[in-house]
Each structure stands twice: as C-alpha cells, then as structure tokens.
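Peer 1: compute the structure for the input listed below.
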Amino acid sequence: MTDTIEALVDHACLIVHGPDQRGMVAEVAALITRNKGNIISLDQHSSDPEGGDFFQRVVFHRPNLLAAHPEIEADLDRTLQPFGMKWRMVDMSTRKRMAVLASKSDHCLLDLLWRHRRGELPVSIPMVISNHTSVAEDVRAFGVPFFHVPSQEGPDKSESEAAILKLLAGNVDFVVLARYMQVISNDFLEKVGVPVINIHHSFLPAFIGAAPYRKAKDRGVKLIGATAHYVTEELDEGPIIEQDVVRVTHGETAQDLQRRGADVERAVLSRAVLWHAQDRVIRQHNHTIVFA
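Peer 2: Down below sits the predicted model:
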C-alpha cells in the first residue's frame, strides 16, 4: 500500500504577498467565503508587523471551481490591488509538468522517478534529458520519454542549450537539475521561462571541483549535507528551498561519505520538488518562505 498524493478536484491554492498591514487575513478569508469557498488550510508569515512583508498560502474548496475561477480572480483583483498585494491562484486538480536534466550520476534522477511512480510527487514528467545515454534504459523502464542531448566541448554550450530549450518550450512548468553536471548559462535561464531547481552537496564552495568527498575526508569534516535551490545567474547562490546534513566520523571512508551524501541529496531534492509542486515556496528576492 502506498501513500499517494491525489490531484484535488475543486481545490485551489491561493498565494498572497505584499506589504503587511492590519486586516489582510480577514480580507482574504471574507473573499473566499463570499465566493462560496471553504478554507482547508492556511499558513502565513510576516517579516515585521510594522512595515514588513506579508506572505500567505491558503488552500480552499469551492464546488464547481473551474466555472467560478474567472469570478474569483476578478474579486481578487478588486479586493487586493488597493492593498498593494500580489496574488496567484492555482487549480490543484492540475499537476505541474516537471522536466528532469541529468548526467551520469543517477541517484537523484531514479529517486524522483521512483517517487513519482509511487504517487508521492504531484507532478507529471513529460521528459528526461541527459548529456549521456547511460541512464536511458532506466528512464524508459519508468515509462518516461528520454532525450539525449550531448554537451559541447569548451565553454560555448549554446548549441546544446538551444536543443534542450526546443524540447522544453511549452511542455514544462519547471525543470529539475538532478545532478546535471553542466553549467547553465544566463541566456538559458532567460529563455527557459520556468523555475529551475538544482541540488548540490553542501561542501560548496569549500570543496568545489572534482572529488569533493575525497577533499572532505582529507579535511576531516564532521558534517556532510545537501542544498536544493532555485538557479539564478549567480552560480549555486540562488534562493534556498531545503537543506539537510548528517554527522560523519573519522572512521568513514571517502566512499562512505559519498554514499551517505547521495542519501541526503535524494531526500533534500525530493522535498524541494514536492514543496515547489504544491506551491509551498514563495520567492522573495534571494530569499524563500517555505510553508512545509
């Protein structure tokens, strides 16, 4: 028996953020009530009650939501714009489309595919793209289309990135780099038009480059971990979604560290994907509010 995450028919997720001010919670609740909605869950955060920023995530049920959607959106505009609030409302019956980019290292990729097959991730996966063919058969065994786009030698990756962008265009809602060992260019980020999530070991930048676990072992590290974040023009410095660590000892080999690091990477990335797919993450500049 598996614990699956079902698509929620007639459920909407409303995200509201803007300048904090008195009465916002009541305004949102009243809006949902007069549109015949019933609040299922509500999370909120204020960075400062005096002059800070307000963030709210509300899940509500409304019979015949699809038909009522335009009317609710119009009411949101009328109600929230005078307060300077931004908002977005998501129909929770529609799963986000997630493309995965991978290289030879397959632990994060296969974990996402396995969780998706078990119904633990509320996404669809229209494609996996890799610059190597070594994972092709494993991906196809999950019934997911696989595309091979070789990486170009040298710093200019424009041709391979153009091929990837052509595959992604109009087909995905976000992209996950599951240990995709290529640097993503600023041009790619501008053109892809959807959020990109990356996972890396938390040794960066202290152990940047090849063989990070060997370098970590040589330095005698006591903690290893992983970080999932949104990709921005600043390499590996985008808004952080999730992190975790495990304690290690001097008795563990570099291979032990790598194995345990892979476990952490899988867990951290799957949580980040889940929270993004459920609209639990609100980006604010280079910061995130995560209603997990």
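Peer 1: contacts, neighbours, all on C-alpha from now
Peer 2: Will do.
Peer 1: kindly list the longest helix within the chain.
Peer 2: helix 254-277 (DSSP state H).
Peer 1: list the helices and strands that helix packs on?
Peer 2: Other helices and strands packing on helix 254-277, by 3 or more Cα pairs under 8 Å, 6 or more residues apart in numbering; DSSP states H and E, are helix 107-117, strand 196-201, helix 212-219, strand 223-230, strand 240-247.
Peer 1: residue 137 is in what secondary structure piece?
Peer 2: helix 136-141 (DSSP states H and E).
Peer 1: tell me what that helix is packed against?
Peer 2: Using 3+ Cα pairs under 8 Å, 6+ apart, the elements in contact with helix 136-141 are helix 107-117, strand 146-148.
Peer 1: contacts only, for the residue with the largest distance to the centre of the chain.
Peer 2: For the chain, the residue at maximal distance from the C-alpha centroid (Cα atoms, centre = their mean) is residue 251, at 34.9 Å. With Cα atoms under 8 Å, 6 or more residues apart in numbering as the criterion, no residue contacts residue 251.
Peer 1: helix/strand/coil for it?
Peer 2: For residue 251, the assignment made with DSSP: H, G, I helix; E, B strand; the rest coil gives coil.
Peer 1: against residue 148, how distant is it?
Peer 2: Applying Cα to Cα, to the nearest Å, the value for residue 251 to residue 148 is 40 Å.
Peer 1: now residue 133: closest residue in space that isn't a chain neighbour?
Peer 2: Residue nearest to residue 133 in three dimensions, not counting chain neighbours: residue 148, with 6.3 Å by Cα to Cα, 6 or more residues apart in numbering.
Peer 1: and that neighbour, how far is that from residue 162?
Peer 2: 13 Å.
Peer 1: before we move on, what about residue 175?
Peer 2: From residue 175 to residue 162 the distance is 15 Å (Cα to Cα).
Peer 1: what about those two, which has more around it?
Peer 2: Using other Cα atoms under 10 Å, the more surrounded residue of residue 175 and residue 162 is residue 175, with 23 against 16.
Peer 1: taking strand 223-230 as reference, get the angle to the helix or strand containing that one.
Peer 2: Using DSSP H and E, residue 175 falls within strand 174-178. Our comparison of strand 174-178 with strand 223-230, counting by axes from the mean of the first three to the mean of the last three Cα atoms, to 10 degrees, yields an angle of 150 degrees.
Peer 1: chain center to strand 174-178: distance?
Peer 2: Distance of strand 174-178 from the chain centroid (Cα atoms, centre = their mean, to the nearest Å) equals 8 Å.
Peer 1: helices or strands next to it in the packing?
Peer 2: strand 96-102, strand 196-201.
Peer 1: one more to line up against the first:
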Amino acid sequence: MAHPEYILTLSCLDQRGIVHRVSGFLADHGCNIIDSAQFGDAQSKLFFMRVHFSSEDASVSDAALRADFGVLGDALQMNWQLHDAGKKPRVMLMVSKIGHCLNDLLFRYKSGLLPVEIPAIVSNHTDFYQLAASYNIPFHHLPLATGAPMEVKRAQEQRIMEIVEANQIDLVVLARYMQILSPEMCEALRGRAINIHHSFLPSFKGAKPYYQAHDRGVKLIGATAHFVTGDLDEGPIIEQGVERVDHSMGPDTLTAIGRDIECVVLARAVKWFTEHRILLNGHKTVIFN
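Peer 2: This next block holds a predicted model:
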C-alpha cells in the first residue's frame, strides 16, 4: 500500500540547526524525505525550505503530524504549511475576450500535464462559454461594463468571491481577465491569485501594446506572471519569458509570438503554485524548481 505523501513549506528567521530540526522531526515521526530544497536569503535574513516526504508510520495520524509540527513551528516562529501531495489544488480561471491562455491551460489540464481541478470559469463576456462547456466546466458570466460605477463593480466582485468560497478555490488565475481588481479583492486573494501580462523593454501600456512595440522597433518581447496585489502589475514576480524579434516582423507576428510566451509563462507559474514551489519573500518570490 502506498504511503501518504506531503509537501512541507516554511520560512523563518535564518538560524543554525533548522534543517537538522526539521529532518529530525520527520525521522522521529516515521517519515521518509523524498526531496528537499532550502535557501537562506542574506538580504532579508530569512530561511526558506520545501520538503517532499512520505509518512510511513501508520500510527502517526495526519492530525498528530500537523499538531506536533506546530510545536516546532512555534518554537522557531515559522510561517509554515503542510500540504497533502495527493490532493489536486482547485483552480478558478478568469478571462475576458482574449482566450489563448485559457485555451492553453484547459488543454494542459485535460491532458494531465497540469494536475489540478478546475470547477469554475468566470468571465465578464460570453465569448468562451462554449469552450468551457466542451470541457464540462461551469461557466459564470458576470458582466461589468466599462466605466461601471463602484457599487456595480463591488457587487460583481462580491459574486466572484462567492464562487471562490462555494468552490473552495485554492488559486485564481487571471488568464487575460481585462479588469482591474479592487484593493479589497486583491487583499482577499493575497498569495492565491496569479496574473499574466506582456512585459516589454521598454514597457508599453494601454491599447495594442504589440503595435506600440512594433512602432518603436523593439528587439525583445516577453511576458510576466506575478501575484496579484493592489499595486497594478507590480506584485511579486513568479516567472518571465522573452523572445528576440527583428525589423522583419510585423505587429501581428509580434502579437502571435507574445501570446505564445504568455501561455508558457503562465502555465509554468500555475504549475509551480500547484506543486507548492513558490514562497513569498517580501516583494519577491523564492521558487524551488
């Protein structure tokens, strides 16, 4: 019979003996470490660790494992989480009228490349309800007109949060959802909402960024996946990708290349989140690949 597996993630003030105490705890509780990674940040003075292990002593219950580790966590003032490695995280996808990231994530999910459950897709438009139906995923159309008053926006976001709670969502993915979330919603989803957007050198904002980039003759285009915060497009970065371009490429070609990069970068970020590889380090992230 297979033993239950867990993923432990933690961060705390860096000090001697953390790895020894964590590995000793696991050994004393009948656990076998499958893989482990750690990092000490000299700047923030914090220590980060991810341990994938199996629990091989049937007399040690899940509740006992968590309660006993809580004692160690308190002693070292840890921020820690213990995840059931066999449980697929529940992901909600949000999209507007551009569907390449949505389509890519759904294909990866259906083909088993992305080990998640997707119980809901939310959109402020109806463009992708048939795509959602083809995957047998409930589609929630929550319209929000451009320039809608704040009370209408708050009501729409409240409905979104009701869907999050009702479906026990672990991660919200803004797969080209073209609405700015309110500070209140950003705070409610802190650490569990990921956004994808283009990132150019230099950066171009507003309508048709790939056309702006073409007009300026850029040589690199790319994309950034980051956690959602109240500071627009400035949350902790999870993953980035770039591609070289040249003068022979028109704006439509740049758009196509950029969308491919967005799909890959977002998929990596979502996969790393669902595998509990991302730890927050202030305004930055630690990624255990």
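Peer 1: and the strands in the stretch 1-150 of structure 2?
Peer 2: 5-13, 31-41, 46-55, 79-84, 90-95, 117-123, 139-141 (DSSP state E, counting those that start in this stretch).
Peer 1: of all the ones you listed, which one is nearest residue 131 of structure 2?
Peer 2: When the strands of the stretch 1-150 of structure 2 are compared by Cα to Cα, strand 139-141 sits nearest residue 131 of structure 2, at 9.2 Å.
Peer 1: could you tell me where the closest one falls in structure 1?
Peer 2: Under the alignment (TM-score structural alignment), strand 139-141 of structure 2 falls on residues 146-148 in structure 1.
Peer 1: likewise for stretch 258-265 of structure 2?
Peer 2: Going by TM-score structural alignment: stretch 258-265 of structure 2 matches residues 261-268.
Peer 1: measure residue 99 of structure 2 to residue 121 of structure 2 for me?
Peer 2: With Cα to Cα as the criterion, residue 99 of structure 2 and residue 121 of structure 2 are 12 Å apart.
Peer 1: what's stretch 215-223 of structure 1 aligned against in structure 2?
Peer 2: Counting by TM-score structural alignment, stretch 215-223 of structure 1 corresponds to residues 212-220.
Peer 1: now find how far off-centre the matching stretch is within its chain.
Peer 2: On Cα atoms, centre = their mean, the centre of stretch 212-220 of structure 2 falls 29 Å from that of its chain.
Peer 1: got the end-to-end distance for that stretch?
Peer 2: 13 Å.
Peer 1: pull out the buried residues from that stretch.
Peer 2: 212-214, 218, 220 (16 or more other Cα atoms under 10 Å).
Peer 1: residue 19 of structure 2 matches what in structure 1?
Peer 2: So, by TM-score structural alignment, residue 19 of structure 2 is matched to residue 25.
Peer 1: tally of neighbours for that match?
Peer 2: Residues near residue 25 of structure 1, counting by other Cα under 10 Å: 13.
Peer 1: check the one 5 residues further on too.
Peer 2: Neighbourhood size, residue 30 of structure 1 [other Cα under 10 Å]: 13.
Peer 1: so who does the counterpart of residue 101 of structure 1 in structure 2 touch?
Peer 2: Aligned by TM-score structural alignment, residue 101 of structure 1 pairs with residue 94 of structure 2. By Cα under 8 Å, 6+ apart, the contact list for residue 94 of structure 2 reads 121-123, 172-177.
Peer 1: go on, residue 184 of structure 2?
Peer 2: If a contact means Cα under 8 Å, 6+ apart, then residue 184 of structure 2 has no contacts.
Peer 1: quick check: it is in a strand.
Peer 2: No - counting by three-state DSSP, residue 184 of structure 2 is not part of a strand but helix.
Peer 1: ok, it to residue 60 of structure 2 distance?
Peer 2: Noted for residue 184 of structure 2: a distance of 41 Å to residue 60 of structure 2, by Cα to Cα.
Peer 1: looking at the buried residues of stretch 212-220 of structure 2, point me to the pair that's furthest apart.
Peer 2: 212 and 220 (13.0 Å).
Peer 1: ok so, going back, what is the aligned counterpart of the residue farthest from the centre of structure 1 in structure 2?
Peer 2: Checking TM-score structural alignment: residue 251 of structure 1 goes with residue 248.
Peer 1: give me the distance between that match and residue 22 of structure 2.
Peer 2: In terms of Cα to Cα, residue 248 of structure 2 sits 56 Å off from residue 22 of structure 2.
Peer 1: go through the host helix or strand of residue 163 of structure 2 and flag the buried ones.
Peer 2: Assessed by DSSP H and E, residue 163 of structure 2 sits inside helix 150-166. For helix 150-166 of structure 2, the neighbour count (16+ other Cα under 10 Å) marks 153-154, 156-157, 160-161, 163-164 as buried.
Peer 1: in JSON lines, list those residues along with distance to residue 83 of structure 2.
Peer 2: Converted to JSON lines, the buried residues of helix 150-166 of structure 2 look like this (distance: Cα to Cα, whole Å):
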{"residue": "153", "distance to residue 83 of structure 2": "34"}
{"residue": "154", "distance to residue 83 of structure 2": "33"}
{"residue": "156", "distance to residue 83 of structure 2": "32"}
{"residue": "157", "distance to residue 83 of structure 2": "28"}
{"residue": "160", "distance to residue 83 of structure 2": "25"}
{"residue": "161", "distance to residue 83 of structure 2": "23"}
{"residue": "163", "distance to residue 83 of structure 2": "23"}
{"residue": "164", "distance to residue 83 of structure 2": "20"}
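Peer 1: picking that back up, between the contacts of residue 94 of structure 2, which sits nearest residue 114 of structure 2?
Peer 2: Looking across the contacts of residue 94 of structure 2 and measuring by Cα to Cα, the closest to residue 114 of structure 2 is residue 173, at 13.4 Å.
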